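K.L.:
Requesting a structural model of the entry that follows:
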Amino acid sequence: MNKVRLISGLLSAMLLSGCASQKPIYAEIEPEFVGVQAPEFSYPAFNDGLVSQSVYIESAEEITRLSDDVKRDFYRYYNKKELANYSDVHRVSSYIGLLMDQFTYSQKTYTAQETIDNLGGNCLSLTILTTAIAKLAGVEVSYDLLNNNPTYALDEDMLVTSDHMRAVLNSGWMDANDTLFKVRGRITIDYFDTEGMMFAQNISPVYQLSLYYSNRAVELMLKKRYDEAFRFAEKATAIYPDNDSALISLAILHRRLGDSEVSESIYQYGLAKGLNQSPVFYRNYAGMLETDGRVDEIANLEEMYAQVKENHPLEWIRAGKRAHREGQYELAIKHFNKALKITPELTGLHLLSARANLALGRLDETDARLYQALSDAQTQGESAVYQRKLAKFRKFKKKSS
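P.N.:
As a prediction, the model looks like this:
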């Protein structure tokens, strides 16, 4: 089998792993833009008659359940007298840091308790454990997805690409020095230094839960346990219908289990909706058409994919960031503006444009972009980030004038 055929027909799923170092990092890293939802399209109907109905799937409660021993250990630490002046967020992060000193990174997806029992797990496992411990103290948790675009060959006929996920502990609102704004503290919990990774989107708790099931589906599929893989992927889509990894897994599973018609409908849906992993939908679909001898249809597929890329904001965001790195700031602004026309709700694009304008010395335009980001912020977390940045910039602008 030659390389072109191999790549065109492979699975590429969001197995949340793929980090290079084993040093835990606790840093305050802010998002660059937030994800959006595409318009609605007809959703594929899965053929669940292909697999067994009797597959055990953990509930959401089981995924974050901790043993009584772990709870007691946490509360003993949490209530130490020497920590009395520390915030809930810092006590939680400090406790997780102590646990992580004993952990070894692995590519396995575990529940919270399994992560402790195995003294390790992948990035998603750490977010699940963080969520479980944060719940004990009533601390709010949010999630960031980062894209570092690695690819791993995991068996003879399948590749899995990996994105990186981290949990963020959110503290209360506080007054920022010398400003009229309030800001919110953030402490990220991560295995690794994520410097250089591209922020992809904020992850909702619902999506984070869905990713547990889609990750497990990929792991089970690699072991050729297709009934279980199907059910876990199906569960992932029941929680979050546009989980890319789960849809790709279901497309491949339908094909392997004899229902190419549904498999094709899933690929078509992923492309038509322009999901984040649209290149993977395209490659798998093209490989399927080639295998079936439907070569004439590949040209139409390529045209469809070209339209998806043209109308996908991530393509313009990547082009804008590349132009910025190369010092082509005007071009970067043009690319970010194209992305904004497609998805004006991507408030972080104003931040990216502000950076390019600042590099060109356009202080008024930089101020306008930051203010627009703040005005369009859709969550308190976003608002806090943009408030802090605008306040900091205006202090700089005042000194520069």
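K.L.:
C-alpha from now on. contacts and neighbour counts both.
P.N.:
Noted.
K.L.:
what are the ranges of the helices in the stretch 1-150 of the chain?
P.N.:
Assigned by DSSP state H, counting those that start in this stretch, the stretch 1-150 of the chain shows helices spanning 3-8, 60-63, 68-78, 88-100, 112-117, 123-137.
K.L.:
could those helices be laid out in a markdown table, adding mean neighbour count and distance to V295?
P.N.:
Formatted as a markdown table, the helices of the stretch 1-150 of the chain follow (neighbours: other CA atoms under 10 Å; distance: least, CA to CA, whole Å):
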| stretch | mean neighbour count | distance to V295 |
| --- | --- | --- |
| helix 3-8 | 13 | 13 |
| helix 60-63 | 13 | 44 |
| helix 68-78 | 13 | 57 |
| helix 88-100 | 18 | 51 |
| helix 112-117 | 19 | 47 |
| helix 123-137 | 23 | 39 |
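K.L.:
one more to put side by side:
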Amino acid sequence: MNTGFLHGARLPVALILLVLAAGCASVPQSSQQHEADSNDLVQPPLPVPRLDLFQSRADVPSFDELTRLTPAQERQFFDWFNAPERVAVKPHRRIADYLETLLADVTFDDQTRGAADVLASRHGNCLSLALVTTAISRVAGVDTDWKLTTRNPVYSSDDGVVYSANHVHTRLFDPTYETRPGQITLRRPHVLVDYFSQRPKSGGFTLKHHQIIALTYQNLAAEAIADGDLDSSFHLSLKGLEHDPANPELYNILGLLHKRKGAWNTAEAYYRHALDVGGERLVTLRNLERLLLARGREAEARNVARRIVALPDSDPFPLIKLGDEALQRGHIQIALNYYTRARDLAPYLHEIHARIATVRFRQGRLGLARKSMREALERAGVSDKSKYKKIGKYPDLAKSTWP
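P.N.:
From the prediction side, this is the model:
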């Protein structure tokens, strides 16, 4: 779910044809580990979810439902796809051309929607548009896959939930491509569909089908937390784990949910299981540290804090706190230094960009302040956008926005 556009901005769909020749390539060790099939891994014992704390939900959509078009939408597609003037174009290119037209007037928002809902409402996020691409390609008989370029962890900070951005793009494979005798093809010719960039990149790693499904439920579960619907988030998380029991973010979400419900033993078990499955992760370590501190287990919390410090990427939140303290003391440049370091670690956190905008306003550098406020707007949820928009119109308000 890339947040590189303002709410209400139009979504350009960037397309690039990649015709890849046969050749040799080595897969980095990290990619090999990530792409190992979760069914082949020996998983540690699962925590037992507290079903008694969450109301049942019968409305959890299946992935097939999320990637299904209405009959009218299918007819519209096939009328365009099978038009005589287009039949000479390869099927995967025709789909790409159709998407470029179809999604031109879709408005970005921060909700994950199924394919049919996106086309009916003309709203959606990056993952929603990947679901549209998958749905259309499926009815046309064209193979696709997804590439994930940025992780989508869920952070817990002072019992609030802070979301990072997750960018997905889709590859449409040429169904007419055939391997010649004796030829080894590492990657098939394809069109890369990137929903937020005029220059799509081919980086990231490929998701297997079960990981795609789990990622979709991960997004839905995180959004349900933001909406205060813990029951739906709980059942969406469990649904995602049915498809990918090696997804550490889903265990982290379940930890957050059980902590919110006061089941701290189960929350701790889920955090520790997420670490067992996914390795040392800042997201989960920070949540575990906070839980241990809240339970008065300070020595254990200090051990977790040392594990956090040892990670290659440090935690942005202490830097934000130090910046706030410096700003309160009137040390504007020191505060800016802390905020800039935090931004470099976590550029997806809108609060950091808003704080930098505040400092720039106080320095009288209005151009840089407006630029940072635009960055904050692009990454903020709906509830924060109105505040940031107001500050953008009335810069003096920024002086009292943060400490």
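K.L.:
could the helices of the stretch 1-150 of the first structure be laid out in JSON lines, adding distance to H335 of the first structure?
P.N.:
Listed next are the helices of the stretch 1-150 of the first structure as JSON lines, based on distance: least, CA to CA, whole Å:
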{"stretch": "helix 3-8", "distance to H335 of the first structure": "29"}
{"stretch": "helix 60-63", "distance to H335 of the first structure": "40"}
{"stretch": "helix 68-78", "distance to H335 of the first structure": "48"}
{"stretch": "helix 88-100", "distance to H335 of the first structure": "38"}
{"stretch": "helix 112-117", "distance to H335 of the first structure": "41"}
{"stretch": "helix 123-137", "distance to H335 of the first structure": "32"}
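K.L.:
who wins for proximity to E303 of the first structure among these?
P.N.:
Smallest distance to E303 of the first structure across the helices of the stretch 1-150 of the first structure (CA to CA): 16.3 Å, for helix 3-8.
K.L.:
how about the closest one, aligned to which bit of the second structure?
P.N.:
On the second structure, no counterpart of helix 3-8 of the first structure exists by TM-score structural alignment.
K.L.:
Same check on stretch 111-120 of the first structure?
P.N.:
Using TM-score structural alignment, the partner range for stretch 111-120 of the first structure is residues 114-123.
K.L.:
Aligned to Q201 of the first structure, what sits in the second structure?
P.N.:
Taking TM-score structural alignment, the alignment pairs Q201 of the first structure with F205 from the second structure.
K.L.:
ok, its match to D227 of the second structure distance?
P.N.:
According to CA to CA, to the nearest Å, F205 of the second structure and D227 of the second structure sit 30 Å apart.
K.L.:
Mind checking which of these two has more residues around it?
P.N.:
Counting neighbours by other CA atoms under 10 Å for F205 of the second structure and for D227 shows that F205 has the greater number, 17 against 11.
K.L.:
chain center to the lengthiest helix in the second structure, what's the gap?
P.N.:
Under DSSP state H, the helix in the second structure containing the largest number of residues is helix 209-226. For helix 209-226 of the second structure, the separation from the chain centroid amounts to 9 Å (computed by CA atoms, centre = their mean, to the nearest Å).
K.L.:
Tell me which other helices or strands it touches.
P.N.:
Applying 3 or more CA pairs under 8 Å, 6 or more residues apart in numbering; DSSP states H and E, we find helix 209-226 of the second structure packed against helix 230-243, helix 248-260.
K.L.:
Quick one: work out the angle between it and helix 248-260.
P.N.:
30 degrees (axes from the mean of the first three to the mean of the last three CA atoms, to 10 degrees).
K.L.:
Now helix 209-226 of the second structure on the first structure. Mean distance?
P.N.:
After superposition onto the first structure, helix 209-226 of the second structure sits on average 1.5 Å from its aligned residues (mean CA distance after the TM-score superposition for the first structure).
K.L.:
Tell me how many other residues crowd D313 of the second structure.
P.N.:
As a burial measure, D313 of the second structure scores 13 neighbours (other CA under 10 Å).
K.L.:
tell me the contacts of it?
P.N.:
Contacts for D313 of the second structure were tallied using CA atoms under 8 Å, 6 or more residues apart in numbering; they are L282, L345.
K.L.:
secondary structure element for it?
P.N.:
For D313 of the second structure, there is no enclosing helix or strand under DSSP states H and E.
K.L.:
gap between it and L345 of the second structure?
P.N.:
For D313 of the second structure, the distance to L345 of the second structure - CA to CA - is 7 Å.
K.L.:
Break down the stretch 301-401 of the first structure into its helices, ranges please.
P.N.:
Taking DSSP H, counting those that start in this stretch to define them, one finds helices in the stretch 301-401 of the first structure at 313-325, 329-342, 348-359, 363-376, 380-400.
K.L.:
Please pull up the equivalent of A246 of the first structure in the second structure.
P.N.:
Structural correspondence for A246 of the first structure with respect to the second structure (TM-score structural alignment): L250.
K.L.:
How many neighbouring residues does its match have?
P.N.:
Residues near L250 of the second structure, counting by other CA under 10 Å, number 32.
K.L.:
In this structure it contacts Q218, no?
P.N.:
Yes: between L250 of the second structure and Q218 there is a contact under CA atoms under 8 Å: 6.1 Å.
K.L.:
Enumerate every residue touching the alignment partner in the second structure of F74 of the first structure.
P.N.:
Aligned against the second structure by TM-score structural alignment, F74 of the first structure finds its counterpart in F77. Neighbour list for F77 of the second structure: Y98, I136 [criterion: CA under 8 Å, 6+ apart].
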